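# Structure for this input, please:
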Amino acid sequence: MTVEATFASPRSGGPPVGVQTSFDELGTPLREVTFCVVDLETTGGNPDSAGITEIGAVKVRGGEVLGEFQTLVNPGAAIPPFIAVLTGITDAMVASAPTVNEVLPTFLEFARGCVLVAHNAPFDVGFLRAAADAAGYRWPSFNVIDTARLARRVLTRDDAPNCKLATLAAYFKSPTTPTHRALADARATVDVLHGLLERLGSLGVHTLEELSTFSSRVSPAQRRKRHLADKLPHAPGIYLFTDDRGRVLYVGKSKDLRTRVRSYFTASETRSRMGEMLNLAADVIGIECATPLEAEVRELRLIAAHKPRYNRRSRFPERASWLKVTVEPFPRLSLVRDVKADGATYLGPFGSRRVAEQAIAALHEAFPIRQCTQRLSRSPGRGSACVLAEMGRCVAPCVGTVDVAAYAVHVEAVRRAITTDPSPVIEAITRRIRVLAEQQRYEEAIVHRDRMAAFVRSAARTQRLAALARCPEVVAARRLPDGGWEAHVIRYGRLAGAGVVPPGSPARAGIAVITASAETVEPPPPPRPAATAEETERILAWLEQPGVRLVELSGEWSCPVAGAESRIAWLDTAYDWREGHVDDSRGLRPGQSPLRP
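Next up is the predicted model:
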C-alpha cells in the first residue's frame, strides 16, 4: 500500500553522506546532557505563604562540575525560629540580601539549556515557578529529574532504609554532608545523581529520554531483550511482538519504531499486562509506513486480523451490530450483524448492544411503528391489539387498523430521521423529558436523555461514514514541514494508497504515481464503508485537519445540512434546566442538563 514517489532533479556534487549512529546513540546520551542541580532553603513548605531564603545550584556535564551558583535571598518576612535553627539562616543574614525578583533572572540564565535536578523536585521547582509567576517572568520548559523519585525506583530497602538526601549521600559516599544549606545540599545531590546514573547504566538507561521515563517495573530479564529492537528502522510504522511460536502478542504503532520498541525494555512501560507480554516475547517485527495515517490504519487491520491477546481495543470489529429498518410490507427495527445490498436503511455500527438498544428505544419513542417480531402479510388477520397499541405507541398493523400505504408514512419518517434530520426524535424525547422533570422524576428523565444521545450520536456517525463511503475515490494531500507532500487515496471509505512526494519533486506527478498504485476496492452496500468504521473515522479525522487539500474527488462527498452532526454541539450544551427543574440532590451537578450525556 506504500509508495514513495521520488523524481530525479539536477544537482551538483555527489549525494549527501548519511551517518548511521549506533543503537545506543539514539536519543540524547546522558554524557552530553548538562544538569543544573538546584536546592532551596525556604521559610515554610507552601510557596503561597512562604518565601525563599537561599538558592544553591551546581552545573555538571559528563561528571565534571561546570559552575556553581549560590545566593541568600531576602524573603520579605521574618524567618520562623525553628527554620533559623534548622538552616542556620537568620533575619540578619538576609536583611541586605537581594529579593527573589532580583535573583531569579540570574539563576534562570545560569540554568538556561540545562535539565533541572532536585531532591524532591516538586518542592524546589514549585517555589521557583511560583516566584517566576509572581514576578511576571516566563518559566522555561525545563526537563526535570527528581533524584528522590528516581532513588525509589532504583534502590531497595536493602540498599538504603529511606530516600532522604542525607541517607543517600552517605550510601553513595558523597564527600559533602547535607546541612540544610542550599549549596552544600546541591553538591550532595550531584553525587547522588551520579550514583543513580551509574546504577541505571547497567540497566540499559543511556539517554535522557530513557532517564525521564525510567520505570523499575521492567525486570532485568525484560531489559536483556532490548536487542530485539536492533533490527528495527528509525522510522514510523507498525511493530508486532511475537512469541517463540510466531504468534502475534501485541501490535502497536510509532513515529520511531526503534526508539518505541526499545522503551518497552528500558524505560516507560508500566502496564502490568505489558510486563507479562514482554516475558513471552521472542521477536519483534517492524513494518515501515509512509505516513502516520497509514500506520494507524495498518495497526487496526493487523489487530483485527491477528486478535493479539494483549491488545484491548479494535480486536473484534466483526462483532459490531447495525440497526436495520427491515424490508417487508410492515417494516420494523431489527439488530443485525451485517449490512446487505437489500435497499434497507441502516444505522450504525454499534460496538455496544446497550447503546444500540437505547437508539432503538429513542426511535420507538418518536414513531408508532410496530415492535413485535412476527412476519406480517399485506393483509394481516384481525385480532386483539397489544398493550403498546392501547397506549397509542403503535398503529397496530397486526390487527388491520392501518394499511401498508398509511404505515409506510411512519416508516419513511423513521428513515428520514436516520439519514437526514433527527428533529422528530429530539422533539419527542425533549417533550417527554420536560414532563418528567416537572414531575421531579429525574432518574427517568436521564434514561430518556441517554436514549436520545445514543440515537443522535449514532446517526451522526452513520451519516459521516456514509458520506465518505459513497465516494468511489478521494485523493487528498497535505504539505509536510520539509516542503514535501503526504498523500492518501481513499476509495469507498477505505485507505487504498499512501505515499510521500519528496521536497522539490512535482507534486501532481508524485500523487499520480501513488494513485495509480493504490488498491482496487469494490463498492460495499450502503451505508457501510469498505473498511471498518474505526478505520474510516481515522481517515475522516485526517481529512478534516487544517492544511489538507482535496486533489481529486469522484462522486459526491456531503452530509445533510440538518443532519445529526449539526446537533452534537447542541446535545453537549443545551437544556441546563436553570428554571428549577433539576434538584442537585438527585445526583445532577449544578447546571447539568438531563439531556447532557
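# use CA for all of it now, contacts and neighbours both
Noted.
# mind checking the SS state of H488?
Secondary structure assignment for H488 (DSSP: H, G, I helix; E, B strand; the rest coil): strand.
# Count the residues that sit near it.
Residues lying near H488 (other Cα atoms under 10 Å) number 30.
# what residues are up against the residue nearest to it when sequence neighbours are not counted?
The shortest distance from H488 to any non-neighbouring residue, by Cα to Cα, 6 or more residues apart in numbering, is to A498 (4.5 Å). A498 makes contact with 1-3, 290-291, 294, 486-489, 514, 518, according to Cα atoms under 8 Å, 6 or more residues apart in numbering.
# Quick check: the gap between A498 and L249.
Taking Cα to Cα, to the nearest Å as the measure, A498 falls 27 Å from L249.
# what residues are up against A267?
205, 210-211, 213-215, 218.
# which of those sit farthest apart?
Largest separation among these by Cα to Cα: L211 and V218, giving 13.2 Å.
# if we can go back for a sec, of the contacts of A267, which belong to helices?
Among the contacts of A267, DSSP state H puts 210-211 in helices.
# The longest helix along the chain: what's the following helix or strand?
Criterion DSSP H: the longest helix present in the chain is helix 442-469. The helix or strand immediately downstream of helix 442-469 is strand 473-479, counting by DSSP states H and E.
# now stretch 320-332: how far from the chain's centre is it?
In terms of Cα atoms, centre = their mean, to the nearest Å, the centre of stretch 320-332 is found 36 Å from the chain centre.
# Would you mind listing the buried residues in it?
320-326, 329-332 (16 or more other Cα atoms under 10 Å).
# next up, for comparison:
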Amino acid sequence: MSTTQESGPAQGTRWESQRSFDELGRPLRDITFTVVDLETTGGSPEIGSMITEIGAVKVRGGEVLGEFQTLVNPHTAIPPFIAVLTGISNTMVADAPPVESALPAFLEFAAGTVLVAHNAPFDVGFLRHFTELQGQPWPRFEVLDTARLARRVITRDDAPNCKLSSLARVFRSQTTPNHRALSDARATVDVLHGLMERLGGLGVHTLEELQTFSGRVTTAQRRKRHLAEDLPHAPGVYLFRDDDDRVLYVGTSRDLRTRVRTYFTASETRSRMGEMVGIASRVEAIECSTALEAQVRELRLIAQHKPRYNRRSRFPEKMHFLKLTREPWPRLSMVTKVLDDDADYLGPFGSRKAAEKSLAALHDTFPVRQCSDRFGRVPSRAPCVLAELGRCLAPCDGSVDATTYGSVVRLLRDTLLRRPDEVVDAINVRMTQLAESERFEEAGVHRDRLAAFVRAAARTQRLTALAGCAEIVAARRDDDSRGRWEVHVVRHGRLVAAGVIPPGADAHQYVAELRLSAETVTAPGPGPVPVASAEESEKVLRWLESPGVRLVEVEGEWSCPVAGATRHLAVHDAVATSRTSLVPFAERRSLSPVAQPAR
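The predicted structure is shown next:
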C-alpha cells in the first residue's frame, strides 16, 4: 500500500524570520527538498539486498508539501533480525508492489528536487542501483547528507554521536525514529531544519554554502563576508588587497560574487587562504566578457603583482630553453634567454628540472659534445670520459670529421623542430632492454626523460606556430551566455580583444569593430617565444582547439609539423594519469608505452 500527499505552502512559515537572506546562489528558502529513507533486507544491493519500504517527505521553506510512503515486495524472505528491527514482516510485504513499480512512483514524486538522506550513500546507492537495473538512467539529483553535515556542526557537547536518533533528540524532533521509512524521513526533516537554523547564524544561507560547509572556516573569516556584497554576479577576476592596497591573491570565476563569498562562509578550508582572508581589507573585481579573457587577465595580474598567496604563475619571466648552438662544432646548452643569433631553441620549460630531463634524453640519443669549451675548426685536445664511453663523437681529438658531425647535428635539429621520432625510438628501445632485465627503476628514469622531451617539443612547435600568426580571429557559441557567440582576437599568441556578440547585432560589424579596438602588438622576437607568456598562449591555444570554435580570420600560416611531437603526447599523458590513479602498486610500476614482460 502506498500513499502520497501533496499540499501547498502555508502562511507564517517557520523561516519567515529569514526573508532578508542575501540573494546569492540558491537561497535555502527557495529549494524544494525530498527527504527520503529506505528500509532494506541488508546492507548492500550488490550482495542481493532488496528494498522493503520507501518513505519520503517533500519540504520547502520549512513547510511540508507532501509525503510518500510504500512498502515494497522484495520477492525474498526478510531476515528475522531485520524483521525484528523494522517491524516489517514477510506477511506485510506480500501484497505490496515490487520495486519495479514503487521506484518509478518515488522518482516521479522527487523529480526536480534536492534529495536529502541521513547517511545518503546508503539510501541513494540502493535507489540508483535499482533504477539502473530497470534500464533507466539515474536522474541527476543533487544530494545532501545530513549525517555528513552534522559531523561538521555537532560537537560532543551536543550529542555523543551523529546517529539519527541522537540528532532527533538534539533538535527536539516531533517524530521519534523507529526504523520505519516514513517516520525516519520525518525525523530527518526536523534534523535538516535544525542544522539549517544553526548554520544560518554562521552565514550559510544558500544550497551551495550548505553543500560545502566546513567547520574549519573560522568566525573571523565569516565576519568578512561583507567584502563580497558589492561584487557582481558576472565572470571575471578578483583581487584580495590588504590595508596598504597590496595584492594578496588573484583568482578567477564565472560568478565573482558567489566565488568570493565562499572564502568567508563555507568551502574555503586551505590554511593559507584563511590567513590571507584575515589580512584582506577589500576585494576588487574586474568583469570580463568571456572565461578565456578572465583566465588571461588572471595570469597577467599574477605576473604583475606577484601576490604572496598565489603559488603558481608568479614568475613567467623565469624560463629555461635548450639551445643548439651555431659554431663549428655545435652543442646543446641550457639557457634562460633567447637571442637573435640564428640558433635553434627548444622550450620554454616550466622548470630547470624538466629542461635537464629533456637535455639528458637528447644526449642519450645524439652523441654531440657536452663540454662548454670553444673549439676551432681543427681542435686538438685530449678526449674526455664521455668519448671513452662512446657517448660523444669527440671532435676535440679529431675522432670525427666535420661532415659526419654535421650530419648528426642536422638530424638533431630536425628532431627539435619537426620530427622527434629519433629520440622516441631510441629511448623506447633502451626502456625495453631495461624492462626485460627487470631494471624498472632505470627504465622509469628514461621514461620521464622521454616524456619531458616530448612535451617540450610539442610545446615549442605549437607556440612557434601561434606566435608566427599576425592575427587570428575566432568565435564559438557559448552555452553559458544563452547561446551567444564569444569572439577572441589573438595576435602573435597574445589575446588582444574579447567580446560576446549582442543579440540582434550584425556579427560582421561587431567583429570588425572588435578588431579595430584590439591592442596593437609588435612581432615576436626570435625563437619560440610568443608576445605573451607561454602559459597565456597555451590557454589561448586550448580555446582555439576546443570543439565548436570557428576561425573567422587567419593572417599568417598557423600549422604544426605533420610528424611533430604532438602526436606522441597522448601516450605520455595516459602514463602520467595511470601513475596517479588508484591502481595496485604492481600496475603502477608499468612502464608503458613499454610493457613489462610476462613472468
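# what TM-score do we get after superposing?
Overlay of the two chains. TM-score (TM-score structural alignment, normalised by the length of structure 1): 0.90; 566 aligned residues with a Cα RMSD of 2.2 Å.
# Which of the contacts of A498 of structure 1 remain contacts when I look at structure 2?
Retained in structure 2 (both residues aligned by TM-score structural alignment, their matches' Cα atoms under 8 Å) from the contacts of A498 of structure 1: 290-291, 294, 486-489, 514.
# Between those, which sits nearest A84 of structure 1?
Set against A84 of structure 1, the nearest of these by Cα to Cα is T291 (60.5 Å).
# Assess the claim that that closest one and V501 are in contact.
No. Using Cα atoms under 8 Å, T291 of structure 1 is not in contact with V501; the gap is 11.0 Å.
# Settle it for me: which of those two has more neighbours?
Using other Cα under 10 Å as the criterion, T291 of structure 1 and V501 rank with V501 on top: 27 against 18.
# got the contact list for that one?
Counting by Cα under 8 Å, 6+ apart, V501 of structure 1 makes contact with 4-6, 484-487, 507, 510-511.
# What count of nearby residues applies to P506 of structure 1?
Residues within reach of P506 of structure 1, counting by other Cα under 10 Å, total 15.
# Ok, G286 of structure 1 next?
The tally of other residues near G286 of structure 1 (other Cα under 10 Å) stands at 23.
# Tell me the secondary structure at it.
Relying on three-state DSSP, one would call G286 of structure 1 strand.
# how near is it to S377 of structure 1?
According to Cα to Cα, G286 of structure 1 stands 58 Å off from S377 of structure 1.
# quick revisit: in TSV, list the contacts of A498 of structure 1 along with distance to I418 of structure 1.
Formatted as TSV, the contacts of A498 of structure 1 follow (distance: Cα to Cα, whole Å):
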residue	distance to I418 of structure 1
M1	34
T2	37
V3	39
A290	37
T291	35
E294	31
E486	35
A487	33
H488	30
V489	29
I514	36
A518	33
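# Next up, the contacts around Y510 of structure 2.
By Cα under 8 Å, 6+ apart, Y510 of structure 2 lies in contact with I501.
# gap between the host helix or strand of it and the chain center?
Element membership of Y510 of structure 2, judged by DSSP H and E, is helix 507-517. Chain-centre distance of helix 507-517 of structure 2: 33 Å, with Cα atoms, centre = their mean.
# Next, the angle strand 471-478 makes with it.
130 degrees (axes from the mean of the first three to the mean of the last three Cα atoms, to 10 degrees).
# Give me the mean deviation of helix 507-517 of structure 2 from structure 1.
For helix 507-517 of structure 2, the mean distance to aligned residues of structure 1 following superposition is 1.2 Å (mean Cα distance after the TM-score superposition for structure 1).
# any residues touching the helix or strand that comes right after that helix, and which ones?
Later in the chain than helix 507-517 of structure 2, the nearest helix or strand by DSSP H and E is helix 534-544. For helix 534-544 of structure 2, contacts defined as Cα under 8 Å, 6+ apart pick out 292, 295-296, 299, 316, 348, 463, 466, 474, 493-495, 530, 549.
# same check, this time on stretch 162-174 of structure 1
For stretch 162-174 of structure 1, contacts defined as Cα under 8 Å, 6+ apart pick out 119, 148, 151-152, 159-161, 176-178, 185, 188-189, 191-192, 195.
# Stretch 556-567 of structure 2 too?
For stretch 556-567 of structure 2, the surrounding residues in contact (Cα under 8 Å, 6+ apart) are 417-420, 454-455, 457-458, 461-462, 465-466, 468-471.
# May I see the PyMOL selection of the buried members of the contacts of stretch 162-174 of structure 1?
Entered in PyMOL, the line below selects the buried ones among these, by 16+ other Cα under 10 Å:
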select buried, resi 119+148+151+176+177+178+185+188+189+191+192+195
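# For the stretch 1-150 of structure 1, just list every one of the strands.
For the stretch 1-150 of structure 1, the strands defined by DSSP state E, counting those that start in this stretch occupy 2-4, 34-42, 52-61, 64-72, 115-118, 144-146.
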